[in-house]
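> with the input below, show me the fold.
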Amino acid sequence: SLLKRSAAFKEDACFHIQHTCDSMRSQIRHLKDDIHCTSKELEWILASLVGVALFLIIAPLLGIYINNSEGEYVHWHYFFRDLFNVAFGVMAVAIAIFLTAPLKG
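The predicted model follows:
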């Protein structure tokens, strides 16, 4: 009787351990899929950030070039605005590229 109970307990324990392992394996697979999807979304977010940052860099410089080539007078405060846009664009590119470079999907 004691041997039968011991065998039944061992069988139940093995079944429980197997069930737990299967459950953990399934959760790890789902986590891996979620990480893969998240890394793709992160790539799109970073690409958008770089695109906007490049626009912030290129647009003011292009505006200054066009205004100077047409001989128009540009008030000095526009240069500060453009300098701010360019600096913010450079900072955004630096953050997007250098600070997120260690992240691997």
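> make it CA atoms for all contacts and neighbour counts henceforth
Will do.
> helices of this structure, residue ranges please.
Listed in chain order, the helices of the chain (DSSP state H) span residues 2-69, 76-94.
> what's the most buried one of those?
Sort the helices of the chain by mean neighbour count, taking mean count of other C-alpha atoms under 10 Å, and helix 76-94 sits at the top with a mean of 15.
> can you give the contact residues for that helix?
With contact meaning C-alpha atoms under 8 Å, 6 or more residues apart in numbering, helix 76-94 is reached by 49-50, 52-58, 60-61.
> here is a second sequence; please produce its structure as well for comparison:
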Amino acid sequence: MTSTDTSVVIQVTIRTFDGKSRPMDIDTTDTVFNVTTIMSKQIERKPEDLMMVFDGCILEDEKRIQDCGIRRGSQVNLIQRYKNHKPSSLKRQNSYLMR
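You can find the predicted model right below:
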């Protein structure tokens, strides 16, 4: 295991589409989809109807939190996915996350 695979729990703020902010402890090795699933239960929505946005970029479900640049104290937005927006078509533009 490399140092980038080390599990660390950090607290971030999740801002939901209804304007509410919620503190959340997340493991940096969790995937974006796992965190979205946890939040979906709290706001009573299906995880596939939601997507996370950080630093102006839509986060890919399979990425790990630590690979998205999210750090302790970061604010992440949880927004509703448009019905016609397929997850496979989501692309980040001008993002370091696409490397």
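> got a TM-score for the pair?
In this superposition the chains share a TM-score of 0.24, using TM-score structural alignment, normalised by the length of structure 2; 41 aligned residues with a C-alpha RMSD of 4.3 Å.
> so how far is Val12 of structure 2 from the spatially closest residue to Gln80 of structure 2 that is not a sequence neighbour?
Excluding the flanking residues, the one nearest Gln80 of structure 2 by C-alpha to C-alpha, 6 or more residues apart in numbering is Leu50, at 4.5 Å. Using C-alpha to C-alpha, to the nearest Å, we find Leu50 of structure 2 at a distance of 18 Å from Val12 of structure 2.
> likewise Cys57 of structure 2?
Separation of Cys57 of structure 2 from Val12 of structure 2 (C-alpha to C-alpha): 17 Å.
> and for Asn34 of structure 2?
Distance of Asn34 of structure 2 to Val12 of structure 2, given as C-alpha to C-alpha: 15 Å.
> kindly report the same for Met39 of structure 2.
Using C-alpha to C-alpha, Met39 of structure 2 is found at 12 Å from Val12 of structure 2.
> now do Ile58 of structure 2
Ile58 of structure 2 sits 17 Å away from Val12 of structure 2, taking C-alpha to C-alpha as the criterion.
> ok, now Pro23 of structure 2?
Distance, Pro23 of structure 2 to Val12 of structure 2, using C-alpha to C-alpha: 6 Å.
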